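In: Just need the structure, nothing else, for what follows:
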Amino acid sequence: MIERKVIQEMVGDYDLSAAKIGVVGSHSALDTCDGAVEEGLRTLAVCQNGRDSPYSRYFKAFRDANGGIVRGMVDEVMLLPKFNDIMKQENMKRLQDDSVLFVPNRSFTSYVSMDAVENDFMVPLVGSRNLLRSEDRGGPRDYYWLLDKAGLPAPRKITDPKDINSLSIIKLHHAKKKLERGFFTAASYQEYREKSEALIKQGVIERENLEGARMEEYVIGPVFNLDFFYSPLEKEGEKVELIGVDWRFESSLDGHVRIPAAQQLTLNEAQKVPEYTVCGHNSATLRESLLENAFELAEKYVAAAKEYFSPGIIGPFCLQTCVDKDLKFFIYDVAPRIGGGTNVHMNVGHAYGNSLWRKNMSTGRRLAMEVRRALEEKRVAEIVT
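Out: This is a model prediction of the structure:
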């Protein structure tokens, strides 16, 4: 792991009057960049050739003679043959020379190896570098381990498929879509065997991945992604903020639930088992009686992260939850960085963030506001790792 003091010393050599927000051009980059320009900061998106047009063309920033934003939100694009070319020395040097403060998203930690992120990426990250690996299921200190240490509720784990006796979900990677999910459900060992064999035959999952899959009881209820923010700079107000709530559109799962049951029964073998590929998000709110419980989840997670992954959470994080019939939360996934659904709140904000800050407040803007405050108060070293 790159020592934090090395990164803090690097920031000390930056021209912070010209600091830019950098991000991999994917995932939640538009929210990150939109929030940055709203807070008066310049932006840079690292893009892969052939996947750059949203950033280099359609949301390209145009500014007036005084530098004010007129249209778009992406000031510059670093166009690379592959995303992981960001690890080349000349590209990291360019980011350093441009005084870039880099915001890690899931695309960054997917296209660049976690070892490289931790040990070789010599650019200041706004957030917690040492927490990013916890997102990889199955590691010795993954987010399930941290949830257990924090005493937080998670779906019941199943260690042997023969023990499946209620609706359960099996989580593993897709065989062909390497960054997507090969999830499936089963309510019995027989169903598990039948579905897994069918999916292996269809090329959706691989047998070797199946053996290390996470299996857990399926929580029947609505899904809420709780988009929180933790500010190490705040002195007067609460350090934990609920910026927004979102939920997912998943293909082809959402297509299945729109089909009447009689038609579902006529689907062929390749169509029967839905896929859980996230393709969009929508906004949501919680009934107010659940808000206290939601904040309690966040406070416990922040405390455990600080204890086991010092300095702990910095900035945005997302607790992905289900709520059961008794209105109890279960955390089934954790993003220790900006969440994947925050684009739904960009520019317009969310009911919670807007009400708290009395202006349109998305996660991207809240992140940029923290950076701007750190710049103004000369405390950038406190928000980078």
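
In: use CA for all of it now, contacts and neighbours both
Out: Noted.

In: residues in contact with the residue most central in space within the chain?
Out: The centroid of the chain falls nearest to Gly339 when counting by Cα atoms, centre = their mean (3.1 Å). Going by Cα atoms under 8 Å, 6 or more residues apart in numbering, Gly339 touches 28, 105-106, 227, 316-318.

In: same thing with Lys195?
Out: Taking Cα under 8 Å, 6+ apart, one finds 184, 186, 273 in contact with Lys195.

In: So which bits of stretch 314-324 are buried?
Out: Buried residues in stretch 314-324, counted by 16 or more other Cα atoms under 10 Å: 314-323.

In: can you list the residues that contact that stretch?
Out: 126-128, 219-232, 298, 329-339, 363, 367, 370, 383.

In: Quick check: helices, which of those residues are part of them?
Out: Assigned to helices by DSSP state H, the following of the contacts of stretch 314-324 qualify: 298, 363, 367, 370.

In: What count of nearby residues applies to Leu265?
Out: Number of residues near Leu265 (other Cα atoms under 10 Å) recorded here: 10.

In: Against which helices or strands is the longest strand anywhere in the chain packed?
Out: For the chain, the longest strand by residue count, based on DSSP state E, is strand 240-252. On a contact count with 3 or more Cα pairs under 8 Å, 6 or more residues apart in numbering; DSSP states H and E, strand 240-252 meets strand 223-230, strand 276-283, helix 291-308, helix 351-357.

In: before we move on, back to that, separation between the residue nearest to the centre of the chain and Asp227?
Out: 7 Å (Cα to Cα, to the nearest Å).

In: Over to Leu179?
Out: Leu179 is 22 Å from Asp227, by Cα to Cα.

In: same question, Ala374
Out: From Ala374 over to Asp227 the distance is 21 Å, taken as Cα to Cα.

In: Of those two, give the one with the bigger neighbour count.
Out: Asp227 (27 against 16).

In: Assign Ile169 to helix, strand or coil.
Out: For Ile169, the assignment made with DSSP: H, G, I helix; E, B strand; the rest coil gives strand.

In: list the contacts for it?
Out: 183-186, 215-218.

In: Dump those to TSV, plus distance to Asp115, secondary structure and neighbour count.
Out: Shown next, in TSV, are the contacts of Ile169 (distance: Cα to Cα, whole Å; DSSP: H, G, I helix; E, B strand; the rest coil; neighbours: other Cα atoms under 10 Å):
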residue	distance to Asp115	secondary structure	neighbour count
Phe183	26	coil	24
Phe184	29	strand	20
Thr185	32	strand	20
Ala186	34	strand	23
Met215	26	strand	24
Glu216	28	strand	22
Glu217	31	strand	20
Tyr218	32	coil	19
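
In: Of all pairs in those, which one is the farthest apart?
Out: By the measure Cα to Cα, Phe183 and Glu217 form the most distant pair in the contacts of Ile169, at 13.0 Å.

In: One more sequence to fold, the one below, so I can look at both together:
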Amino acid sequence: MIDRKEIIEIIEDYDTDKLKIGAVASHSALDIFDGAVEEDFRTLAVCQEGREKTYTDYFKSQRDASGQITRGIVDESVCLKKFNEVIRPENQQRLVDDNVLFIPNRSFTSYCGIDDVENKFKVPLVGSRNMLRSEERGLEKDYYWLLEKAGLPFPERIEDPQDIDELVMVKLPHAVKKLERGFFTAGTYEEYQEKSQSLLKQGVITEEALKEARIERYIIGPVFNLDMFYSPIESEMNKLELLGVDWRFETSLDGHVRLPAPQQMNLAEHQLTPEYTVCGHNSATLRESLLEEAFRLCEKYVEAAKKYYDPGIIGPFCLQTCVDKDLNYYIYDVAPRVGGGTNVHMSVGHPYGNTLWRKPMSTGRRLAYEVRRAIETDQLDRIIT
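Out: Okay, the predicted model is just below:
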């Protein structure tokens, strides 16, 4: 792990009047860039050839003679053959020379590799560098480990598929779509065998991944992704903020639920088992009586993060939850960085963030605002790793 002191030494040479906000151009980058320009920062997108035009063309910024933004959100872009080339020393140096503060999103860690992010990427990150690895499900100290340490609720794990006695979710990676899910559900051991063999035959999953799969009891209820923010530099108000709530559109699951039951039962074998690839998001709110418990869960997560991952969570994080019929939360995934659904809040904000800050406040803007406040109070070293 890169020593935080080394990053602080790098930031000491930055010109804070010329800071830029950078990110890998994927995942939630549009929200990050939109929030940055709202707080008067210039932006830099690290793009990959073949998927760059969203950022270099369609959302490219235009500024007037005084430098004020008039259109778009991406001021500059670096186009690489592959995202992971940003790890190369010469590309890192360009970012440092440009006074870039880098915002980690899931694409950054997925495409660039968590080992290189921890040990080679010597560009200041706004957020918790040492917590990004906890998102890698199946590692010794993954987010399930942290949830257990914090005493937080998550779906019960089934160690042996032969013990399946009610609906479960089988979590494993997709064999072809390397960064996507090969999840499936089963209500009995027989159904588990039938579905897994079918998916193996189709090449959707592998034997190796199936052996390492996590099986957990399925929580029947709506999904709420809690888009949170923790500010280590806040001195007067609560450091924890609820900025928004989102939920997912998943293919091909959402296509399945639009079909009448008789048609679902008569699908071809390769269509029968839905896939859970996230392809979009929508916004939501919670009934007010559920908010208190949401805050309590997030407070416990923050405290555990401080204890086991010093200095703990910095900035945005997301607890992905299901709420059951008795209105109990279960946390089934955790993002210790910008959540994947925050684009739904960009520009317009979200009812919770807007209500708290009395202006449109998305996750991206809250991040940029934290940087602005850190500069003004000479506390930039407290929000970077």
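
In: Report the TM-score for the pair.
Out: TM-score for the superposed chains, counting by TM-score structural alignment, normalised by the length of the first structure: 1.00, backed by 385 aligned residues with a Cα RMSD of 0.5 Å.

In: how close does the aligned partner of the residue nearest to the centre of the first structure in the second structure sit to Ser252 of the second structure?
Out: Mapped onto the second structure by TM-score structural alignment, Gly339 of the first structure lines up with Gly339. Separation of Gly339 of the second structure from Ser252 of the second structure (Cα to Cα): 21 Å.

In: what's the counterpart of Gly151 of the second structure in the first structure?
Out: When the first structure is aligned by TM-score structural alignment, Gly151 of the second structure is paired with Gly151.

In: residues contacting its match?
Out: So Gly151 of the first structure contacts Lys300 (Cα under 8 Å, 6+ apart).

In: Please tell me how far it sits from Pro140 of the first structure.
Out: 17 Å.

In: my guess is Arg63 of the second structure meets Arg71, correct?
Out: Yes: with contact defined as Cα atoms under 8 Å, Arg63 of the second structure reaches Arg71; the gap is 7.0 Å.

In: Most neighbours out of the ones in helices among the contacts of stretch 314-324 of the first structure, which is it?
Out: Thr363 (33 neighbours).

In: Verify the stated contact: Met369 of the first structure with Leu41.
Out: No: counting by Cα under 8 Å, Met369 of the first structure sits too far from Leu41 to count as a contact (9.5 Å).

In: Tell me how many other residues surround the closest residue to Glu299 of the second structure other than its chain neighbours.
Out: Closest residue to Glu299 of the second structure apart from its sequence neighbours, by Cα to Cα, 6 or more residues apart in numbering: Leu240 at 7.4 Å. Leu240 of the second structure: 18 surrounding residues under other Cα under 10 Å.

In: Leu240 of the second structure: what's it in contact with?
Out: Each residue near Leu240 of the second structure by Cα under 8 Å, 6+ apart is listed here: 228-231, 299.

In: how about the helix or strand where Pro316 of the second structure lies, aligned to which bit of the first structure?
Out: Assessed by DSSP states H and E, Pro316 of the second structure sits inside strand 315-323. With TM-score structural alignment applied, strand 315-323 of the second structure matches the range 315-323 in the first structure.

In: what's the mean deviation for that stretch versus the second structure?
Out: Aligned to the second structure and superposed, stretch 315-323 of the first structure gives a mean residue distance of 0.1 Å (mean Cα distance after the TM-score superposition for the first structure).

In: Distance from the chain centre to that stretch, please.
Out: Distance of stretch 315-323 of the first structure from the chain centroid (Cα atoms, centre = their mean, to the nearest Å) equals 9 Å.

In: Stretch 78-95 of the second structure now?
Out: With Cα atoms, centre = their mean, you get 22 Å for stretch 78-95 of the second structure.

In: now swap in stretch 86-105 of the first structure and tell me
Out: Taking mean C-alpha positions (Cα atoms, centre = their mean), stretch 86-105 of the first structure and its chain are 20 Å apart.

In: hmm, who's touching it?
Out: Under Cα under 8 Å, 6+ apart, the answer for stretch 86-105 of the first structure is 11, 14-16, 18-24, 27-29, 32, 46, 80, 85, 112, 116, 120-127, 337-340.

In: for that stretch, how far is the first residue from the last?
Out: Length of stretch 86-105 of the first structure, first residue to last, Cα to Cα: 14 Å.

In: go on, stretch 261-271 of the second structure?
Out: Stretch 261-271 of the second structure has an end-to-end distance of 14 Å (Cα to Cα).

In: and what of stretch 6-19 of the second structure?
Out: For stretch 6-19 of the second structure, the end-to-end distance is 19 Å (Cα to Cα).

In: would you list the contacts of Ile169 of the first structure in TSV and tack on distance to Lys378 of the first structure?
Out: Converted to TSV, the contacts of Ile169 of the first structure look like this (distance: Cα to Cα, whole Å):
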residue	distance to Lys378 of the first structure
Phe183	46
Phe184	49
Thr185	51
Ala186	54
Met215	46
Glu216	46
Glu217	48
Tyr218	47
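
In: all strands for the first structure, in order.
Out: 20-24, 42-48, 62-63, 69-71, 76-80, 100-102, 168-171, 184-186, 214-217, 223-230, 240-252, 276-283, 315-323, 329-335.

In: Deepest-packed of the ones you listed, please.
Out: Mean neighbour counts were compared across the strands of the first structure using mean count of other Cα atoms under 10 Å; the top stretch is strand 20-24, at a mean of 27.

In: Check the mean deviation of that strand from the second structure.
Out: Per aligned residue, strand 20-24 of the first structure averages 0.3 Å (mean Cα distance after the TM-score superposition for the first structure).

In: The nearest residue to Leu290 of the second structure once chain neighbours are set aside - how many residues pack around it?
Out: Nearest residue to Leu290 of the second structure, sequence neighbours excluded (Cα to Cα, 6+ apart): Leu327, at 7.7 Å. Using other Cα under 10 Å, Leu327 of the second structure is surrounded by 11 other residues.

In: gap between Leu327 of the second structure and Arg358 of the second structure?
Out: From Leu327 of the second structure over to Arg358 of the second structure the distance is 30 Å, taken as Cα to Cα.

In: for Glu136 of the second structure, same thing?
Out: 36 Å.
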